[in-house]
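# no FASTA, just this:
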């Protein structure tokens, strides 16, 4: 598995001229009035099994793998993720055992600065007060050597997102892109920091021998210097936060959305379990379903035993609650007599639900008018 090395976060100001204080944040973006299309991939990370524990070097540095991983400042040897966070219906939150818990996501492919504004504009994080979102940036010519977090102040708010810039001065995304471009940096991942408890002002930094074959990595003691600023979020924004205090409900960035809430089970219900061949190709099969990702495209299939076919040109879009409903009209070549299952598959999440029904021979019922009694005006 390819890994990137997370290099001294506290020293990154000297590397890229960016100050890395983490601010308590809330999602201050206005709620969507419509359903936002799902990212290419949707996943749930709702238990320790969905996170890799970062590996530590002899100098207490950490290696960041691709996908989700975690580290906790000040945690005792043998500590598990579920020792320091709580997973609940609201998401994942620091349980107070560790001052800060860091959830890191290493990207499969790096992101060039020029593409960052569009990604930030499309990004969304549901985080509570005391949680921060940041990007992991690294030199394009040596991304394995020095990686540093650049933190969004006040959460991710589309084109209005503000980042912790030089000398603690806030900068917009365009300025951040200029800084990264001039210094030759790329984005190699992102992270969430759960918790804003205070740290020592000047933590002791253990000496680590420099080995050309094993470059410096982030020291957990240095991670302690990434301390929280005073909470400057407006009270209305705090009240609107969807995630718990010091917690995160979801992160949408690039082509991935991760939900830290419990993964739902997709369920499909048919309005009828028996239709004629004529009904299947005319009025169709009404259905309702739930448990999909909000905004994802749901495709339809028809299975019989071990074989199945996609129903062409039929798809639906899940609503903000992950529910979808409608009617599936089958093409004539699929509407044959027999026992089948209708299958719904989430294109982004891979969630699947099925329900059995039968197609029987016969024409669609014909409505016969019922004569009404004649009335006369006298």
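That came through fine. Note that the structure is predicted; figures quoted are calculated from it, not measured.
# switch to C-alpha atoms for all contacts and neighbour counts from now on
Fine.
# Are we agreed that residue 175 is in a helix?
Yes: membership of residue 175 in a helix is supported by DSSP: H, G, I helix; E, B strand; the rest coil.
# Look up how far residue 116 lies from it.
According to C-alpha to C-alpha, to the nearest Å, residue 175 stands 11 Å off from residue 116.
# Between the two, point out the one with more neighbours.
Comparing residue 175 with residue 116 by other C-alpha atoms under 10 Å, the one with more neighbours is residue 116, at 18 against 14.
# dump the residue contacts of the nearest residue to residue 183 once chain neighbours are set aside.
Among residues not flanking residue 183 along the chain, residue 16 sits closest, at 6.7 Å (C-alpha to C-alpha, 6 or more residues apart in numbering). By C-alpha atoms under 8 Å, 6 or more residues apart in numbering, the residues touching residue 16 are 179, 180, 183.
# try this one side by side with the last:
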């Protein structure tokens, strides 16, 4: 007998855990259209406001005229376009590594890296709040999967010291997607060098936003570890970069190993070359338009200030991800739905994505948001907050 999928779905809905898709009818921006209605959106990863930039649209058109649309084959057959190759070289230079390799998505990049670099005789050490793609990659690798408490470097060091694995790989988000906090990259790298481990950093939410000229979490403050042979760096290109895809940057022998062994790279059609052509323009905008990161910082500061007196507290975060802790799932859903009725989109994040009792609104800020947009959100939140 087949499982009762309908009953499982009903139970999920009763628990406030069922998710629904919304059909967007406009380009991604701070204001979008869904089902004919206009909304102020705080639910996008378009942190720099590039997803609908006219220069990127122009570059897509140029790329389509020059390269066509589909790549037509995997990279190792004849799908590796000059556009892909030029972008890989540009990304390696931008991120400060010898080589870079394009993947279709960040999920596929993490799966490919982890399963290519470690196996049955090896060990993976993972922060407990890592993204699901890193956890899935660890399970698929068949390596011993060892987790440590969030950002607890003392616990990580103890686990590294106790391990006799053939190879050791530490995997961590650089910016944690549900918390908005930043991993201590310099200390993580030092531990990996001490215990002869590799460090895979997933900088999906830091690339383009953090560090000098938006070069990512490796360039924050004194995190001068970009040239460490221990570091394997992954970043996505569909968030702050405004387009699509992901890349991995590392030492040349690591990248060559991925080309030869990463199944999620080998066994899939290459992404449309026109996207790589557009991403060259995106890189220039990220590097040159510092005002976007400055506007983002101003928006973060305004949000924090406007919610100082709220009964709901923002979790500590200096990134565009600003989680507002609500508590119970049904209450987070109530507030999210009430905002929706006011024309404001902020998603409610519930278990199992976050722990029980820690449901939250995940406010995602963009350089495209204006001060009046932030004010509209915070006034609505203050009106919806319970008052004693």
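Thanks, I have the structure now. Since this is a predicted model, take the numbers as computed values, not measurements.
# And the TM-score between these chains?
For this chain pair, the superposition-based TM-score is 0.24 by TM-score structural alignment, normalised by the length of the first structure; 151 aligned residues with a C-alpha RMSD of 7.0 Å.
# Next step: the contacts of residue 16 of the first structure restricted to helices.
Counted as lying in helices by DSSP state H, out of these, are 179, 180, 183.
# mind checking the SS state of residue 253 of the second structure?
Here residue 253 of the second structure is recorded as helix under three-state DSSP.
# From residue 86 of the second structure, how far off is it?
Residue 253 of the second structure sits at a distance of 19 Å from residue 86 of the second structure (criterion: C-alpha to C-alpha).
# And for residue 235 of the second structure?
17 Å.
# Just to be sure, residue 222 of the first structure is in a helix?
Yes: using three-state DSSP, the assignment for residue 222 of the first structure is a helix.
# For burial, what's the neighbour tally of it?
A count of nearby residues for residue 222 of the first structure, using other C-alpha under 10 Å, gives 20.
# Residue 306 of the second structure now?
Residue neighbour count, defined by other C-alpha under 10 Å, stands at 16 for residue 306 of the second structure.
# Quick check: which element contains the nearest residue to it once chain neighbours are set aside?
Using C-alpha to C-alpha, 6+ apart and skipping the chain neighbours, the partner closest in space to residue 306 of the second structure is residue 378 (6.2 Å). Per DSSP states H and E: residue 378 of the second structure is located in helix 371-384.
# Give me the contacts around that helix.
40, 299, 302, 303, 306, 307, 310, 335, 338, 339, 344.
# Among these, name the buried ones.
The neighbour-count test (16 or more other C-alpha atoms under 10 Å) marks 40, 299, 303, 306, 307, 310, 335, 338, 339, 344 as buried among the contacts of helix 371-384 of the second structure.
# need the contact list for the last one.
In this case it means residue 344 of the second structure. Applying C-alpha under 8 Å, 6+ apart, one finds that residue 344 of the second structure lies in contact with 39, 40, 41, 42, 377.
# So it versus residue 85 of the second structure, what's the distance?
41 Å.
# Spell out which helix or strand contains residue 60 of the second structure, please.
Assigned by DSSP H and E, residue 60 of the second structure belongs to helix 54-67.
# Tell me which residues of the helix or strand following that helix come out buried.
As assigned by DSSP H and E, the chain's next helix or strand after helix 54-67 of the second structure is helix 82-95. Using 16+ other C-alpha under 10 Å as the test for burial, helix 82-95 of the second structure gives 83, 84, 85, 87, 88, 90, 91, 92, 94, 95.
# Surely the second one touches residue 280?
No: contact between residue 84 of the second structure and residue 280 fails when scored by C-alpha atoms under 8 Å: they sit 10.0 Å apart.
# Please report the distance of the residue nearest to residue 306 of the second structure from residue 305 of the second structure.
In terms of C-alpha to C-alpha, residue 378 of the second structure sits 10 Å off from residue 305 of the second structure.
# got it, and residue 338 of the second structure?
22 Å.
# All set, thanks.
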